[in-house]
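K.L.:
fold the following and give me the result.
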Amino acid sequence: MEIQQLRHLMAAVEHRNLLKAADKTFISQSGLSRSIKSLEHRLGVPLLIRGPKGVEPTVYGQSVLRRAKVILNEVAKSIQEVRAIEQARVGEVTFGITPNYATYLVPQLLAALHRDRPGLRVTVITDGFVELIERVKSESIDFAFGLIGQVRRSDGIVIETIRAHRARVMAAADHPLARAGVCTSEDLARAEWAMLNGEGVQRSFGLFFENRGLPVPAQVMRSNSISLVRQMVKDSNVLSILPEEVVHADIEAGEIVALECETPVEQTRVGLFFREGGLLTPQAELVIDRFRRAASPIEEAVAA
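P.N.:
Okay, the predicted model is just below:
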């Protein structure tokens, strides 16, 4: 029993005329007749009879028609679902982010995504860079986004840098170094710090002072949360190195100051991590495109 045979049978009963049914289903009358006869032969019973008002279903035909309507309705739904999935209107996507983005950029991106694609289900895993790389490799997540650490070429991971944060030394507005104006590397070495816990950030931070023959300053706190480090800077006398765009509003409000000094870590890279040669679903491609597009407006806002 084929789907097209059921459509031909339904058309014949609906129009009560084989010629009209053939026209509506874009087939010749002889072709439609052969299709229905083939179905009758398969079932071993007559499905149609000619009555005074035209073609009518037999008792067997009525039974087949009841099921045919259900089958064709389900087929139509399946086609709609496949097209919706292909266009990423529904379905699922699972991705990871580094923790510093749990309260920055990603929530806004997901809110906009939900407005545009309410049928799309998203699972977000928060973890460190190294752990996310392992999740991508094991295919437990589709891709990951966040601060980029060190990755070996042999890891089978493709890194796509989609933005580079310009980082500055940040302090509370009432910090002594903020009031002093220009500060030296020696001033930075004597200060206490709250730093992001990324591998690349920590290495660059230490090398900055070692290369100048200075002791690496104490870090009273390390965290993988930008929000926590940012709040620590506002509420205490610690320094930190943060992307300007993250604290742009705090600078405008006069709560945080970017110090006039050399910056131990001038840039942090942010990007996407994929499996090398891996195939991405349309849903994953859609979300990835949203991440790529999210960079430009923020950079323009900071520049303004």
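
K.L.:
make it CA atoms for all contacts and neighbour counts henceforth
P.N.:
OK.

K.L.:
show me the residues around Lys137 that make contact.
P.N.:
Neighbouring residues of Lys137 by C-alpha atoms under 8 Å, 6 or more residues apart in numbering: Asp155, Gly156, Ile157, Arg275.

K.L.:
need the residues you listed in TSV (columns: neighbour count and distance to Val45).
P.N.:
Shown next, in TSV, are these (neighbours: other C-alpha atoms under 10 Å; distance: C-alpha to C-alpha, whole Å):
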residue	neighbour count	distance to Val45
Asp155	12	63
Gly156	16	60
Ile157	19	61
Arg275	22	56
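
K.L.:
farthest pair in those residues?
P.N.:
Asp155 and Arg275 (9.0 Å; C-alpha to C-alpha).

K.L.:
number of nearby residues for Ala180?
P.N.:
When neighbours are defined as other C-alpha atoms under 10 Å, Ala180 has 10 of them.

K.L.:
now do the contacts for it.
P.N.:
Shown in contact with Ala180 (C-alpha under 8 Å, 6+ apart): no residues.

K.L.:
need the contact partners of the one helix or strand Val257 maps to.
P.N.:
Using DSSP states H and E, Val257 sits in strand 256-258. Contact with strand 256-258 is made by Arg168, Val169, Met170, Ala171, Ala172, Ala173, Ala178, Val233, Lys234, Val247, Asp250, Ile251, as judged by C-alpha under 8 Å, 6+ apart.

K.L.:
burial measure for the fourth one, as a count.
P.N.:
When neighbours are counted by other C-alpha under 10 Å, Ala171 registers 29.

K.L.:
my guess is it meets Cys261, correct?
P.N.:
No: at 11.8 Å, Ala171 does not count as touching Cys261 under the criterion of C-alpha atoms under 8 Å.

K.L.:
top helix in the chain by residue count?
P.N.:
When the chain is parsed with DSSP state H, its longest helix is helix 59-86.

K.L.:
for comparison, sequence B:
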Amino acid sequence: MELRQLRHFVAVAEHGHFTRAAESVHLSQSALSASVRALEHELGASLFERTTRSVLPTAAGRTLYPYAQRLLREAAEARAAVARLESGETGTLAVGTVQTFRAADLPSLLAQLHRAHPGIEVALREATTTELFDALVTAELDLAFVALDARPLPPGLVALRTYTEELVAVVAPGHRLAAVAETDPAGLQPYPFIEFEAGTGLQTTVDALFVRAGVHRDVTFRVGDMDRLLDLVRHGLGVAVIPEPIARRSGLHRIGLRPGPPHRTLALVCRDPAPSSTAARLFLDLL
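P.N.:
As a prediction, this is how the structure comes out:
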């Protein structure tokens, strides 16, 4: 049973005449009659009594009519709902981000999307890179801003945008290094370290920086919250290596690192180079 057959059946039932019904659905009378006969054959019942003057629905026709009306109405509503989704009038967008992402102004981007498309519901999730990868693979997220290291992306994920951020050391204004503008990793070795512990990304990139330099660090604090890390540094409890945009906003003394400067890589990751979600495509247009 096809929607077009139901549409033809309803037209005949409402017009009570094959010729007028054929005109209303822009078909020839013979094509309309063939469509109705095919529906009758599929149902195993006659739907109309055909007389020389009129066409009247049979008991089977009268039974089918309200169902056909409802199916056609629901089909029209489904088409309209999909059209609204594809136009950006409605929809959902689930975005993930690591805590330390500052390469783009994410709150501003989400606000722009909301102003332009208020019918799109946006959900934001903050998590570690590994957790965001998992959420992308299981389609819990449409897009995610993640921090990368030397390892490749998990299978099935692609980077749509990449960003680089310089890494710098930060210390409290009264720290012994507060007068130093630049140093190498060995120059930081005598001091206790405060580590941002968030797995793949910043943590592994900083670890690799000191391993390559052959420098062993004395990590006395390990925290998973960047604001807490900055407070610990601000109170003179150690030195930390963090992205320069975060360091700049913190008001702490920044120390450039050589050789380099070293940097970390971030990416906007998705399951497909061309996302099927209209909401995701509209968000990408803002970047």
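
K.L.:
circling back: identify those among the contacts of strand 256-258 of structure 1 that sit within helices.
P.N.:
Per DSSP H, these map to helices at Ala178, Val233, Lys234, Asp250, Ile251.

K.L.:
how about the helices in structure 1?
P.N.:
With helices called from DSSP H, structure 1 shows them at 3-15, 18-24, 29-43, 59-86, 106-116, 129-137, 176-180, 185-190, 199-210, 226-235, 248-252, 282-303.

K.L.:
now do the contacts for Arg42 of structure 1.
P.N.:
Applying C-alpha under 8 Å, 6+ apart to Arg42 of structure 1 gives the contacts Met1.

K.L.:
excluding chain neighbours, what is closest to Thr162 of structure 2?
P.N.:
In this structure, Thr162 of structure 2 finds its nearest non-sequential neighbour in Ala267, 4.2 Å apart by C-alpha to C-alpha, 6 or more residues apart in numbering.

K.L.:
and for Leu177 of structure 1?
P.N.:
Cys183 is the one closest to Leu177 of structure 1 (C-alpha to C-alpha, 6+ apart), at 6.5 Å.

K.L.:
give the residue farthest from the middle of structure 2.
P.N.:
In structure 2, the residue that sits farthest from the middle, by C-alpha atoms, centre = their mean, is Thr52; the gap is 61.4 Å.

K.L.:
can you give me the distance of it to Phe18 of structure 2?
P.N.:
To Phe18 of structure 2, Thr52 of structure 2 is 11 Å away according to C-alpha to C-alpha, to the nearest Å.

K.L.:
next one: Phe101 of structure 2
P.N.:
According to C-alpha to C-alpha, Phe101 of structure 2 and Phe18 of structure 2 sit 66 Å apart.

K.L.:
do the same with Arg248 of structure 2
P.N.:
Distance, Arg248 of structure 2 to Phe18 of structure 2, by C-alpha to C-alpha: 78 Å.

K.L.:
higher neighbour count, these two?
P.N.:
In this view Arg248 of structure 2 and Phe18 are compared by other C-alpha under 10 Å, and Phe18 has more residues nearby, 22 against 13.

K.L.:
my read: the more buried one touches Gln29, true?
P.N.:
Yes: using C-alpha under 8 Å, Phe18 of structure 2 is in contact with Gln29, at 6.3 Å.

K.L.:
just give me the match in structure 1 for Ser30 of structure 2.
P.N.:
Under the alignment (TM-score structural alignment), Ser30 of structure 2 pairs with Ser30 of structure 1.

K.L.:
count the neighbours of the closest residue to Leu230 of structure 2 other than its chain neighbours for me.
P.N.:
Spatial nearest neighbour of Leu230 of structure 2, excluding adjacent residues (C-alpha to C-alpha, 6+ apart): Ser250 at 7.2 Å. Residues contacting Ser250 of structure 2 under the criterion other C-alpha under 10 Å number 15.

K.L.:
how much does the strand ranked longest in structure 1 deviate in direction from helix 129-137?
P.N.:
Longest strand in structure 1 by number of residues, with DSSP state E as the criterion: strand 157-172. Taking axes from the mean of the first three to the mean of the last three C-alpha atoms, to 10 degrees, strand 157-172 of structure 1 and helix 129-137 form an angle of 150 degrees between their directions.

K.L.:
which elements pack onto strand 157-172 of structure 1?
P.N.:
When contacts are defined as 3 or more C-alpha pairs under 8 Å, 6 or more residues apart in numbering; DSSP states H and E, strand 157-172 of structure 1 packs onto helix 129-137, helix 176-180, helix 226-235, strand 240-243, strand 256-258, strand 267-275, helix 282-303.

K.L.:
so how far does the shortest one sit from its counterpart in structure 2?
P.N.:
After superposition onto structure 2, strand 256-258 of structure 1 lies on average 2.7 Å away from the residues it aligns with, using mean C-alpha distance after the TM-score superposition for structure 1.

K.L.:
which residue numbers in structure 2 go with that strand?
P.N.:
Taking TM-score structural alignment, strand 256-258 of structure 1 hits residues 252-254 over in structure 2.

K.L.:
next up, the contacts around Leu136 of structure 2.
P.N.:
Counting by C-alpha under 8 Å, 6+ apart, Leu136 of structure 2 touches Asp142, Leu143, Ala144, Leu157, Cys270, Arg271.

K.L.:
repeat that for Val233 of structure 2.
P.N.:
Val170, Val171, Ala172, Ile194, Val239, Ala240.

K.L.:
and which of those is nearest Asp218 of structure 2?
P.N.:
Nearest to Asp218 of structure 2 out of the contacts of Val233 of structure 2 is Ile194 (C-alpha to C-alpha; 8.8 Å).
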